[in-house]
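*Asks:* Build me a model from this:
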Amino acid sequence: MRGLLAGAAVGLAVLVLVPAAPAWAHGGDAPDGTDYRTVVTSVSPAPAGLRVRAVEAGARLELTNRTGTTVEVLGYENEPYLEVRPDGVYENVHSPAVYLNETLTGTATLPPAADPTLPPSWRKASSEPVARWHDHRSHWMLSSPPPAVAADPGRQQRVRDWVVPLRTGGVTAVSVSGTLDWVPPPRGGVWWAWSVVFALVVAVLGLVGRLRRLVGSLSVRSSSLVPSVSPLWVLSVLSGASALGGVAAVVYAVGREIDAGNDGVGALVNGLFASQIWPVLTGLAAVFASGYALFRRPAADFALALAGVCVAIFAGVSNAGAFTNGVVPVPWSPFVGRLL
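*Replies:* Got it, this is the predicted structure:
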């Protein structure tokens, strides 16, 4: 039990000491899943050092500028919207896109200063030459699907092709082209049913030892009433399930951060601490509880139960959108994401 308390103290200390979300961490409105797949297909012409891609399951576009010159993103009325300079990102406070792109739905109220006809007024937004923004040209904003999708929702189909205009060096026009596709959602009820079945199996296994003791106390010796399974074997199986669940929670959290565009170990770790701290902590706690139980420490069953509930809530239910959406925010196949 002292080991559990020490682990909890370390987890709380990490949570308190975690720095504020860095500029490259994904936004708080990153979807847990979507039925629309956004893909950047080309950047033309493509200067060396310029990279544009879709991140966060297509919710944002990311532009990384290593060209040594300024790259300008144009807004919805071809007004200057963003400047990604070598020393950071600047936004034009007179561009309506600055305010419309704050949310995934684009429902912001425009202030009087949002006038695309005014000369640009630049405000620094980041010290890194990396910009991420909701670009409503590249994703579907309405709650209702397009008419073609509504007519045939079971078929994967193209919703539209899209283009985001850029300028490099203030003069050279660059086009970022991409596609937006409808991906039919899976049968969510099937995934939920298997989850419930697995939970019931775990619950039954957890009760086996207590049931044997109860039946033994009543002097009932019929093997047909009580499974011939030793409590030690049951504890080993539950410990394995706890370890598997903990590893799956951490792997899924890592996958979400990779999908959010966090390349490299440093960016990945920062992203995990900033946005996936609870799935990671509960996943590691489940692995720790597994080892704790295998050593037959006091209150091992309680440790497994607590870890299991926390993983189910913070890493399972919180990511349940993967069960009902065609696009899962991980860099692997949607099936692997749902399985995790």
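*Asks:* CA atoms for contacts and neighbours, from now on please.
*Replies:* OK.
*Asks:* what's the closest non-adjacent residue to the most centrally placed residue in the chain?
*Replies:* For the chain, the residue sitting closest to the mean C-alpha position, by CA atoms, centre = their mean, is Arg256 at 3.7 Å. In this structure, Arg256 finds its nearest non-sequential neighbour in Val330, 5.0 Å apart by CA to CA, 6 or more residues apart in numbering.
*Asks:* For Asp263, see how far away that neighbour is.
*Replies:* 13 Å (CA to CA, to the nearest Å).
*Asks:* So those two - more neighbours on which side?
*Replies:* A count of neighbours by other CA atoms under 10 Å puts Val330 above the other of Val330 and Asp263, at 25 against 14.
*Asks:* and the more buried one, what does it touch?
*Replies:* Listed by CA atoms under 8 Å, 6 or more residues apart in numbering, the contact set of Val330 reads 57, 252, 255-259, 337.
*Asks:* before we move on, back to that, how about the helix or strand harbouring the residue nearest to the centre of the chain: buried residues?
*Replies:* Assessed by DSSP states H and E, Arg256 sits inside helix 231-259. Using 16 or more other CA atoms under 10 Å as the test for burial, helix 231-259 gives 231, 234-259.
*Asks:* For the first helix or strand past that helix going along the chain, what is the distance to the chain centroid?
*Replies:* Once the chain leaves helix 231-259, the next helix or strand it forms, by DSSP H and E, is helix 265-275. On the basis of CA atoms, centre = their mean, to the nearest Å, helix 265-275 sits 12 Å off its chain's mean C-alpha point.
*Asks:* Can you give me the buried ones in helix 265-275?
*Replies:* Residues of helix 265-275 classed as buried by neighbour count (16+ other CA under 10 Å): 267-268, 270-275.
*Asks:* Am I right that Gln153 falls within a helix?
*Replies:* That one is not Gln; residue 153 is Pro. No. If the criterion is DSSP: H, G, I helix; E, B strand; the rest coil, then Pro153 is coil and not within a helix.
*Asks:* Pretty sure Ala57 sits against Pro331.
*Replies:* No. The criterion here is CA atoms under 8 Å, and Ala57 misses it with Pro331 at 9.2 Å.
*Asks:* Quickly list what's touching both of those two.
*Replies:* Asp259.
*Asks:* Between the two, tell me which one has more neighbours.
*Replies:* Set Ala57 next to Pro331 and count neighbours by other CA under 10 Å: Ala57 wins out with 25 against 18.
*Asks:* Could you find the closest non-adjacent residue to the more buried one?
*Replies:* Ala57 sits nearest to Pro329 (CA to CA, 6+ apart), 4.9 Å away.
*Asks:* can you give me the helices in the stretch 1-150 of the chain?
*Replies:* For the stretch 1-150 of the chain, the helices defined by DSSP state H, counting those that start in this stretch occupy 2-17, 96-100, 147-151.
*Asks:* now those helices as TSV including mean neighbour count and distance to Phe288?
*Replies:* Formatted as TSV, the helices of the stretch 1-150 of the chain follow (neighbours: other CA atoms under 10 Å; distance: least, CA to CA, whole Å):
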stretch	mean neighbour count	distance to Phe288
helix 2-17	13	8
helix 96-100	21	45
helix 147-151	12	46
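*Asks:* Would you do the same for the sequence below? I want to compare the two.
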Amino acid sequence: MIAALLRRAGLVATAALVTLLALATPAAAHGADAPDGTDYRTEVTGLTPARPGLTVRAVEAGARLELVNRTGRDVEVIGYSGEPYLRVGPGGTYENSRSPATYLNRTLAGDTPLPPEADPAAPPEWRRIADEPRVRWHDQRALWRESGPPARAAADPTRAHRVRDWTVPVRDGTEQVEIRGTLDWVPPPDAYPWWVAATLGFLAVGAAGLLPAGSVAGDRALRAVGALLALGGAAAVVLVLGRELDAGAEGVGGVLAGLLTGQIWPLLTGLGAIAAGGYALARRPAAADFALALAGACLALFAGFTNLSVFSRAVAPVPWSATAARVLLVLIVAGGAGAVGAGVLRLHAASRVTPVRPDPAAATPEPHPSA
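*Replies:* This next block holds a predicted model:
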């Protein structure tokens, strides 16, 4: 009786936690306003003329440009009206609070209202924003900000189209330098096969929960679900690492700092899924079923559903191909959601088992004939 009550309590707790996590999912989305996927590829082709020690690249799936200045002297990024916008050098990074670009570039949409002090014709007022000679910023010259695709892409959506060749001016002392790059529209993939693969994977993993617990087949099913959940957790960790690398993190310290600040929930859910999968592989009590359901729910919500746009976008926020990112996402969704289904089915089946109570009459010894 007590065991049945505990199993029912596990079901209630699982449902409550899943609901809570579902409500909390938007807050767990990736930091800043980096896109989860896009159909526009922004690339930096170089600096003209080249400057040894000065490097620029696109990060966060092209949402930002990153400039690193190791020249030992200050350089200035020029704003949209020809005014000094950013200053990067040995003393750190500064932004001009009088430049309209300082406010327009704070969001990917470029919709921050301009304060009264924003005046490109006014003398610069520099405000320190970083200690290192590195800066990242949204730049509207390298982005497509319209709601619909370019006219050529709308007319022929079957192939890639060059939207524009863009330049961002930089001042190195008295010399003018240009950051040059390209912006292309890339046809989005067909999301249907990826949804089918994720759904079939979810159903296959979840169906393992229909096998009776305690039987040989049920024990094997539990271990199989645990292994697939661990695989989904590993895929989540790889995807999180890819996002951090695409965001420009460098070195072990930089990657760890980025993970702990902007990717902590997806990372923890991936590691938790690996741990829960290992627990299911090593043990077979109802506690393993509960661990599968809870870890699977966290994995599907925090690492899976928050990245679903990867299925339908051409460019994923990872340093490798978007196809590889979609394969990882299928493993995450199938393993996480499937573990929820299998764990809940097993807990529900265990809660319906009626314990066999001993018969008091059978337990009473019969009187001896000689008595």
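*Asks:* In a markdown table: the contacts of Val330 of structure 1, plus distance to Asp115 of structure 1.
*Replies:* Putting these into a markdown table (distance: CA to CA, whole Å) gives the following:
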| residue | distance to Asp115 of structure 1 |
| --- | --- |
| Ala57 | 31 |
| Tyr252 | 42 |
| Gly255 | 40 |
| Arg256 | 36 |
| Glu257 | 35 |
| Ile258 | 36 |
| Asp259 | 34 |
| Gly337 | 43 |
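*Asks:* residue contacts, the counterpart of Gly277 of structure 2 in structure 1?
*Replies:* Here Gly277 of structure 2 is matched to Ser290 in structure 1, going by TM-score structural alignment. Residues near Ser290 of structure 1 by CA under 8 Å, 6+ apart: 238-240, 242-243, 304.
*Asks:* One more: Gly154 of structure 1?
*Replies:* By CA under 8 Å, 6+ apart, the residues touching Gly154 of structure 1 are Pro184.
*Asks:* Equivalent analysis for Val135 of structure 2, please.
*Replies:* Counting by CA under 8 Å, 6+ apart, Val135 of structure 2 has contacts 66-68, 88, 93.
*Asks:* Also Ile258 of structure 1?
*Replies:* Ile258 of structure 1 touches 268, 330-331, counting by CA under 8 Å, 6+ apart.
*Asks:* Please say which position in structure 2 it maps to.
*Replies:* Ile258 of structure 1 maps onto Leu245 in structure 2, by TM-score structural alignment.
*Asks:* Just confirm Thr93 of structure 2 contacts Asp131, I think it does.
*Replies:* Yes. The pair Thr93 of structure 2 / Asp131 is scored as a contact, 6.3 Å apart, by CA under 8 Å.
*Asks:* Tell me which of these two has more neighbours.
*Replies:* Using other CA under 10 Å as the criterion, Thr93 of structure 2 and Asp131 rank with Thr93 on top: 23 against 13.
*Asks:* contacting residues around that one?
*Replies:* Thr93 of structure 2 neighbours (CA under 8 Å, 6+ apart): 86-87, 128-135.
*Asks:* ok, now Glu244 of structure 2?
*Replies:* Here Glu244 of structure 2 is in contact with 255, 258-259, 263, 318 (CA under 8 Å, 6+ apart).
*Asks:* Next one: the counterpart of Thr38 of structure 1 in structure 2 from Trp166 of structure 2, what distance?
*Replies:* In structure 2, the residue matched to Thr38 of structure 1 (TM-score structural alignment) is Thr42. From Thr42 of structure 2 over to Trp166 of structure 2 the distance is 10 Å, taken as CA to CA.
*Asks:* Can you work out which residues contact both of these two?
*Replies:* Residues touching both Thr42 of structure 2 and Trp166 (CA under 8 Å, 6+ apart): 142, 181-183.
*Asks:* So which of these are in helices?
*Replies:* Nothing among these maps onto helices, per DSSP state H.
*Asks:* List the ones among the residues you listed that fall in strands.
*Replies:* Here DSSP state E is the test, and the shared contacts of Thr42 and Trp166 of structure 2 give 181-183 as lying in strands.
*Asks:* From the residues you listed, pick the one nearest Asp156 of structure 2.
*Replies:* Leu183 (17.0 Å; CA to CA).
*Asks:* Which residue in structure 1 aligns with that closest one?
*Replies:* With the correspondence set by TM-score structural alignment, Leu183 of structure 2 lines up against Leu180 in structure 1.
*Asks:* measure its match to Gly106 of structure 1 for me?
*Replies:* In this view, Leu180 of structure 1 and Gly106 of structure 1 are 18 Å apart by CA to CA.
*Asks:* Of those two, which one has the most company?
*Replies:* Per other CA under 10 Å, whichever of Leu180 of structure 1 and Gly106 has more neighbours is Leu180, with 21 against 15.
*Asks:* And the equivalent of His138 of structure 2 over in structure 1, how far from Trp182 of structure 1?
*Replies:* Under the alignment defined by TM-score structural alignment, His138 of structure 2 corresponds to His134 in structure 1. In this view, His134 of structure 1 and Trp182 of structure 1 are 18 Å apart by CA to CA.
*Asks:* likewise Gly283 of structure 1?
*Replies:* For Gly283 of structure 1, the distance to Trp182 of structure 1 - CA to CA - is 33 Å.
*Asks:* So if I had to pick from those two, which one is more boxed in?
*Replies:* Gly283 (30 against 25).
*Asks:* now the angle from the host helix or strand of that one to helix 231-259?
*Replies:* Applying DSSP H and E as the criterion places Gly283 of structure 1 in helix 277-294. Per axes from the mean of the first three to the mean of the last three CA atoms, to 10 degrees, the angle that helix 277-294 of structure 1 makes with helix 231-259 is 160 degrees.
*Asks:* Helix 277-294 of structure 1 vs helix 2-17, what angle?
*Replies:* 170 degrees.
*Asks:* related to what we said a few turns ago, tell me the residue in structure 2 aligned with the residue nearest to Arg256 of structure 1.
*Replies:* Aligned counterpart of Val330 of structure 1 in structure 2: Val318 (TM-score structural alignment).
*Asks:* for its match, helix, strand, or coil?
*Replies:* Following three-state DSSP, we place Val318 of structure 2 in the coil state.
*Asks:* one step back: test my guess that the match of Thr38 of structure 1 contacts Trp185.
*Replies:* No. Between Thr42 of structure 2 and Trp185 there is no contact under CA under 8 Å: 9.1 Å.
*Asks:* Now for Leu166 of structure 1: which residues touch it?
*Replies:* 71-74, 173-176.
*Asks:* what residue of structure 2 matches up with it?
*Replies:* Matched to structure 2 by TM-score structural alignment, Leu166 of structure 1 sits across from Val170.
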